[in-house]
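Asks: after the sequence you'll find the predicted model.
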Amino acid sequence: MKTADIRQRWLDFFGERGHTVVPSASLVSEDPTVMFTIAGMVPFIPYLTGLIPAPYPRATSVQKCIRTNDIEEVGKTPRHGTFFQMNGNFSFGDYFKKEAIGFAWELLTTPEADGGYGFDDKDLWVTVYKDDDEAISLWKTIAGLPDERIQRLDKDTNYWSTGHPGPAGPCSEIFFDRGPSYGIDGGPATDDDRYVEIWNLVFMQYAIENVRSKTEFDIVGELPSKNIDTGMGLERVAFLKQGVENMYEIDQVRPVLDRAAELSGRRYGADHEDDVRMRVIADHVRSSLMLMSDGVTPSNEGRGYILRRLLRRSVRAMRLLGVDGATFPELFTASRDAMSPSYPEVERDFARISQAAYGEEETFLRTLAAGTTILDLAVDNSKKAGNDVLAGDTAFLLHDTYGFPIDLTLEIADEAGLRVDRSAFDTLMAEQKQRAKADAKNKKSHVADLSVYSTFRALGETHFTGYTELTTESRVLGIIVDGAPVTFASEGQKAEVILAETALYAESGGQDADKGQIVGDGFELTVLDVQRPVKGLISHTVSVASGVVSVDATATTIVDGDYRRGARQAHSGTHVIHAALRQILGPNAHQSGSYNKAGYLRLDFSWNQSLSRETLTEIEEISNNAIRDNLEVVTREMPLDEAKELGAMALFGEKYGDVVRVVDIGGPWSRELCAGTHVATSSEIGMINLVNESSVGSTNRRVESLVGLEAFEDLAAERAIVRELTSSLKTPREQLPARIADLVAGLKQAEKKIKEYEARALAERVPSLVDKANRVGGYRVVAESLGEAASADDLRSLVMSVRDRLGSEPAVVALAGAVSGRPVIIVATNAAARDAGARAGQLVRTAASVLGGGGGGKDDLAQGGGQEVSAIPSALSAVIDGLKG
């Protein structure tokens, strides 16, 4: 029976019995204190606890779940999976134990041909809470179970509560007996893998208080409305019904495992360690696919870090199977095909999902290449030294310099039988964070304690008038100096000023703060920054240019009109480029960040490869055509749900209220949620000039553009350069590329001929230098100054040629010269000289010390240098003296 069939039979069974079929909630939990949906009942908790009235009396679902607390156990046991599906049926004060037990037994034991799961009742056991005589009686009456297959267990396994005062109740669990070949007899109470739990029924019937632990609390009475919460593990039933050994071998997971085996050339079932790795890959790839289908992207924090860890563990496992190259294109495609029958969105969004996954793999493969070499060497050194601990500074170096995750370092060290000095690592991490805090220059706010703003925020929200006005008269509500409220600020001081209204835009949505002034009777303030330190409040960081500003004074905000015009051009230009990007690259090119100020914008977007010059030119052309077409820019405020129905794009990382501002440029061509300031028509943008495209991560790119007058000035500067070149080279503009290419080719040819000439000249010097060889002790020695030398490479080549011509008797060659005004000395020895005790590295260090520098190398060839060209004769004498010694 296919997993998708098991899923559908569940929904059909309970749907036919009056249950509302509820779609799976997202894996991303709505609860801000929890990252993921970890159980099937999570979306129904408000109804089960009575916090919110249930919209239906009974419900059923197949809920997607993620649990990562046992990630190290994945692949080692038959039941640990990161992603899993929980089939549930729920009653909110409707039916209770009798019906819940009846439904479970009916669905499990009804033949497959009649829509059930077809389990043989003789293979099923149940456990109940030890004092729940009612459940025991119902199991005997409804299922006909004998006493020996009903086991009473204590609160630690068969009693449910939230861990807090509120609803609670006994549980009853259904187990499948896999048979004596899987373990000992004795039922689920033995806690043996032979008995697989497939269904848990929670009878929520009591109110508890004074909760001291999971098993210690006071039952204070029965609930007025009793609820049912049940869950059946879809993957567990699937591996039992499909006759395989574990959840990794079911039809939704096995295709990835098989593909990993094919790619590695290993056979599943031949080696335990390889089997574990293949199961890890199969689980993690599927889990990653499902997380990404719900919008999670790889990052270094929160959910994104969990996803990144799953992806990187998959890459690591494939490398341990002997595959060093990229495998995600094969593995993710296999997982997509296996999961899409149950979750069509996986197929629909696969272009976006695969783009992010492949980019993450590519980046991590580079990280592994750099970090693994260092880590392997450190492991070897630790073992040779007899240590069972890997130094914390090594782990920190890998993390800080190479991006090697600490959890991966821990895993690799553990595989080698070592533990990591985690305490030292944590200390170094803490020191780094402290340095980062000390070095950060936070221009946004000089107040660390945001509570200083609470008094001002209590007076109401700051009203922003800047959408329609460039000057606004208001009242000073508060002044902050050095983090504390004051009643006035004087000339020369830096302060924060809070006003009731302002025309000055506070930095947000990627748009930089306005420039401008705040003036009043007897004072003038220069605005340095405008921010929103707390929601609803705008703070102006100012320098008091003259006079004294005090609380309750009348003040007028004045926006720098030229700067605001440029900022509006840049922000609207950002929207235009975003629309052009999506027109060329498709909907997967989604904005992930932006920054714009007068004359300049940058836009980050999801994409995992560089854009060609032709593509950038096309994007630039579409953008400027939109400017030429003088598209109307319309801003509207509306409820968030209405805006989304219109197709307005919400940008990643931005938070929106119930009422949002929608900015249209050319109608639906560009429709985004945005609180920034914008032009009235696209022609006001003036011009867009894309000046750069670069990477900002494995799955994100960045384009930068000049806008308006700045764009024109940049193009004018390039035009001036072209004019100068056409004049100097006496070549028409359209022929410049070919002319410059010819000049470059000619220069390269000339350089090649010069090198050939220099090589011949060097070769011609070899005989005369050989003739200058003198006897020093037991060596034939050539020690000469060559004056000016083209390069150290030329010196090295000459030294080696002379050495080779000196024959087999002990010989040492030391040649020195001035390269770009700095002294360089090269020393070479032949094998006979080294046997006699001469060491090139030692000799060159002696000479370099005379030159005022340093050097080093091997015994046969070494190089040194210094500061004093005039000391070259003395340095060569030092080499000769060293040989005499």
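Replies: Arrived safely.
Asks: make it CA atoms for all contacts and neighbour counts henceforth
Replies: Fine.
Asks: could you pull out the strands for the stretch 601-750 of the chain?
Replies: Ranges of strands within the stretch 601-750 of the chain are 633-639, 659-665, 670-673, 688-695, 700-707, based on DSSP state E, counting those that start in this stretch.
Asks: figure out which of those strands is closest to residue 381.
Replies: Smallest distance to residue 381 across those (Cα to Cα): 36.6 Å, for strand 688-695.
Asks: what helices or strands is the closest one leaning on?
Replies: helix 613-628, strand 700-707, helix 709-729 (3 or more Cα pairs under 8 Å, 6 or more residues apart in numbering; DSSP states H and E).
Asks: try this one side by side with the last:
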Amino acid sequence: MVLTGDEVRQKFLDFFESKGHLVLPSAPLVPKDDPTLLWINAGMAPFKDYFDGRATPPRTRIATSQKCIRTNDIENVGRTARHHTFFEMLGNFSFGDYFKEEAIKWAYEFLVGEMDLDPQRFWISIYKDDDQAFDIWANQIGIPAERIVRWDKDENFWEIGTGPCGPCSEIHYDMGVEFGCSDDCQFGCECDRYKEVWNLVFTQYNLTEAGEYKPLPDKNIDTGLGLERLTSILQGVESNFETDFFMPIIEAIEEHSQHEYQSSEEAKMAYRVIADHIRSITLAIGDGVLPANEGRGYVIRRILRRAVRYAGVLELESPFLHKLVSVVVRIMGEVYTEIKQKEEQIKKVVEQEELRFQETLEQGMNILEELIQGLEETDEQTISGSEVFTLYDTYGFPKELTAEIAEEKGYQIDEAGFEEAMAKQQARARAAREEHQQGHVEAELFKQLREEITEPEFVGYRNTEAEAEVLKIVMEQEEVTSLAAGDEAWVILDRTPFYAESGGQVGDQGVLLGSDLTATVVDTQYKAELIAHQVVVEAGKLELGAQITAQVRAPQRQHIKRNHTATHLLHNALRNVLGEHVEQSGSLVEAERLRFDFTHFESLSSEELEAIEKEVNYQIRENLELQVLETTLEEAEELGAVALFDNSYGNQVRVVKAGDYSVELCGGTHVDATGEISLFKIINEGGIAAGVRRIEAVTGKYALKRINHQEELLKEAASKLKAEPEQIVAKVDKVQEQVKELEKQITALKDKLASTQAGELLTNQEEINGINLVMEQVEGLDAEALRSMGDSIKSKLDSGVIVLASDLDNKVLLVAMVTDDLVEKGFNAGQIVGQVAEVVGGGGGGRPDMAQAGGSQPEKLDVAFEEVRKIIKAS
């Protein structure tokens, strides 16, 4: 019996569930908290944090069928049998659990044992140095050595920038001579004979910023099996497009076109492009992406407009694509219920976008044809970048679409010229926006002032007070000559002890004092390279040319100095404890705390944090002398000075040394000796981006204040536990034991109550189309108790469907169960509970016989129960 695509997907998930994997639903196409990705483009993408250790997976073995979008080779979509913009990636993943042997053996077992593929047709590629993989394939699996090919890094080593990476092994399937480009076609040919089916990635290294491949402490497995490709093999069809994932779409198009699918290669490509693209569009809009002129929205607009153009090739009336949305929903809506829920909205969005594009398409096509005709008359081969940009900017033609049409006619476009025109337009747009921003006028004014005065002298490294003259006053983007009490403005002095914010260190605060004058300095910033003091006049009058005394708030400056020097010590301690790959990628130094961002690929253990904190405090107790050197950049590098992550340096640089422990280029203020820091305490550590961690810490009195606060909490906890502070751990252990015992008693009581209620619920069962349905909302049961009640009902129910819901802490818990006889008839608890959970604002899933879910809208349970009835009626 030929398997359907849906059956292939389910068999894969069931197989790996039997191998101890947690089956999770597909993540949305839009990445969550991952700015490095435009789309989820691989099965492993939602699990990046698990692979690099930033997060803990719910289980060390996971399997999914993941929705993916890739457009890097969109021009091949329709031309080949296997390229798609949207596809499903079947994957099994191990996070520090099993490794190569299990991954290879299970892949073989699934393809041969479950899918009944002929192992004599297998060709295996491995990384050239991966002898272990060769041994498993050849000696344990039994693949002949001549069908195991070693390829180099470009083909069989998986990495995307820095981070987890490793060799991979690909399973290819020989489709037969009839699929090849010639009778003597060899493995490795780009034709469709040898179809890559499954890629097994052995993630065993971490690629550092320095280009080193360091072994990961926990080795991982990441595999990707193309659902469409495998289905095409199993269904014995010419290409992925002849599978049941695409043929209903193609048949729907045929009903409206005078050109049959197989009538010509041009028609076939048009059918395939439309069928592929409408799937991408439907699934992407279902996940919340709307057509736009940038980002993901631009990708969808580009795909949609490409499909519209190919609809024109088939002479389909416009708008047309929106009519295919229902076909996609019919094929995929039971698995990806979000498109079923949003079907009408998706149709509307697609139709509106088609109409909008159609309005400009005809004009743009006429212009493009004229351009191509002009090339023919002048023997030119390239459409200029400015003309390509005009088509894009005025007529909505994506650059890629113009390039594709030109290529079909034997011409090309000026890519560099287009990018230059695009950059100019973006610059114009930015300039136009800035014209309406207050900062623009102010910035221009300070640039002008910089030309009029000598650069102010900074004397703040050794002084917190200086006599100065008021050179300039700027209030509300205008230069003024005086300020009265209550006025706020920027003031420039001829010399100043105030440090302007830079290098992560905040600007100083303080006062300006004069005859009858008191003005508070609330901030100090660089304005067009001038040190500018943000001043509020408290009393008196501040005038141009006045002689004043500038006083930095000394206690605050001292706290800032402590924290800045502490960041240098922290930086060096991080490199000593974690490795030389650590580099600063950001910082904030203020009076009350410090923040330090650094490159590292995993969260820090409590032992590592303790070691770092201990090392910094040791250097503080050593009371290292701080030395400041003014030298050349070359000499600084010879001293081993570490440069800050975002600074550019001239030839003369400032080097700050803390004894022989730390040497850094830095323009900030520092203590004279590390002992002034007094105490260093880490208060938080976490990830802020891929490969970037952040530590927050306090020093001096703020560290002591935190320790005292923690001690007070400890005393309060001890008091509540009626114990001495040193007895808290033992007391807590005892309380936890008591809690566990009480929980056991509660569980036993709940089980007893569930069993009693189960009998009552059976008397209230209803019948729909001959199917027994037990459905009830019970109060106050947690997930475990709800499952227990379901099991009790199921044991007493000969045949039927069970759906139980509990409203616990204003959240919904759902459990669905299906008896074995109904599972064989196609009823699926996972699909039922997933569909119902969406009604109550949640999600979930599970096995065909038992599944659970959650939601946030208990007030919609009545509607959810009606949905259950509809599902059974429709089955």
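Replies: Thanks, I have it. If you're wondering where the values come from, they're calculated on a predicted model, not measured in any experiment.
Asks: need the strands of the stretch 601-750 of structure 1 in a markdown table (columns: mean neighbour count and distance to residue 779 of structure 1).
Replies: Converted to a markdown table, the strands of the stretch 601-750 of structure 1 look like this (neighbours: other Cα atoms under 10 Å; distance: least, Cα to Cα, whole Å):
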| stretch | mean neighbour count | distance to residue 779 of structure 1 |
| --- | --- | --- |
| strand 633-639 | 15 | 87 |
| strand 659-665 | 21 | 84 |
| strand 670-673 | 23 | 82 |
| strand 688-695 | 18 | 58 |
| strand 700-707 | 24 | 62 |
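Asks: need the winner for burial among the helices and strands packed on strand 688-695 of structure 1.
Replies: strand 700-707 (a mean of 24; mean count of other Cα atoms under 10 Å).
Asks: closest to residue 757 of structure 1 out of the strands of the stretch 601-750 of structure 1?
Replies: Closest to residue 757 of structure 1 of the strands of the stretch 601-750 of structure 1 is strand 688-695 (Cα to Cα; 41.5 Å).
Asks: that closest one vs structure 2, mean deviation?
Replies: Compared with structure 2 after fitting, strand 688-695 of structure 1 has a mean deviation of 2.0 Å; criterion: mean Cα distance after the TM-score superposition for structure 1.
Asks: so where is that strand in structure 2?
Replies: Using TM-score structural alignment, strand 688-695 of structure 1 corresponds to residues 680-687 of structure 2.
Asks: how far does that stretch sit from its chain's centre?
Replies: 24 Å (Cα atoms, centre = their mean, to the nearest Å).
Asks: ok, now stretch 753-770 of structure 2?
Replies: 45 Å.
Asks: what's the answer for stretch 688-705 of structure 2, then?
Replies: Worked out by Cα atoms, centre = their mean, stretch 688-705 of structure 2 lies 24 Å from the chain centre.
Asks: which residues sit against that stretch?
Replies: 34, 36, 163, 559, 562-563, 566, 585, 592-603, 676-687 (Cα atoms under 8 Å, 6 or more residues apart in numbering).
Asks: what is the three-state secondary structure of residue 838 of structure 1?
Replies: What DSSP: H, G, I helix; E, B strand; the rest coil gives for residue 838 of structure 1 is coil.
Asks: including distance to residue 221 of structure 1, could the helices and strands packed on strand 688-695 of structure 1 go into JSON lines?
Replies: Shown next, in JSON lines, are these (distance: least, Cα to Cα, whole Å):
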{"stretch": "helix 613-628", "distance to residue 221 of structure 1": "69"}
{"stretch": "strand 700-707", "distance to residue 221 of structure 1": "57"}
{"stretch": "helix 709-729", "distance to residue 221 of structure 1": "75"}
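Asks: measure residue 281 of structure 2 to residue 563 of structure 2 for me?
Replies: 52 Å (Cα to Cα, to the nearest Å).
Asks: now swap in residue 431 of structure 2 and tell me
Replies: According to Cα to Cα, residue 431 of structure 2 stands 38 Å off from residue 563 of structure 2.
Asks: neighbour count winner among these two?
Replies: residue 563 (30 against 13; other Cα atoms under 10 Å).
Asks: wait, residue 776 of structure 2 sits on residue 805?
Replies: Yes - in this structure residue 776 of structure 2 lies within contact range of residue 805 using Cα atoms under 8 Å: 6.4 Å.
Asks: mind checking which of these two has more residues around it?
Replies: residue 805 (27 against 16).
Asks: who's in contact with the more buried one?
Replies: 776, 777, 778, 786, 812, 813, 814, 815, 861.
Asks: nearest to residue 345 of structure 2 among these?
Replies: Of the contacts of residue 805 of structure 2, the one sitting nearest to residue 345 of structure 2 (Cα to Cα) turns out to be residue 861, at 24.1 Å.
Asks: separation between the residue nearest to that closest one when sequence neighbours are not counted and residue 251 of structure 2?
Replies: Distance criterion Cα to Cα, 6 or more residues apart in numbering; nearest residue to residue 861 of structure 2, sequence neighbours excluded, is residue 840 at 6.6 Å. Counting by Cα to Cα, the separation of residue 840 of structure 2 from residue 251 of structure 2 is 36 Å.
Asks: these two: who's more crowded?
Replies: residue 840 (23 against 16).
Asks: if we can go back for a sec, look up how far residue 792 of structure 2 lies from the residue nearest to residue 861 of structure 2.
Replies: 25 Å.
Asks: ok, residue 626 of structure 2 next?
Replies: 73 Å.
Asks: residue 862 of structure 2 too?
Replies: From residue 862 of structure 2 to residue 792 of structure 2 the distance is 24 Å (Cα to Cα).
Asks: quick one: the strands in the stretch 201-350 of structure 2?
Replies: Using DSSP E, counting those that start in this stretch, strands in the stretch 201-350 of structure 2 cover 213-226.
Asks: what is the equivalent residue in structure 1 for residue 708 of structure 2?
Replies: Counting by TM-score structural alignment, residue 708 of structure 2 lines up with residue 716 in structure 1.
Asks: picking that back up, wait, the residue nearest to residue 861 of structure 2 sits on residue 857?
Replies: Yes - when contacts are counted by Cα under 8 Å, residue 840 of structure 2 is listed as touching residue 857 (4.8 Å).
Asks: give me the common contacts of those two.
Replies: The contact lists of residue 840 of structure 2 and residue 857 share residue 812, where a contact means Cα under 8 Å, 6+ apart.
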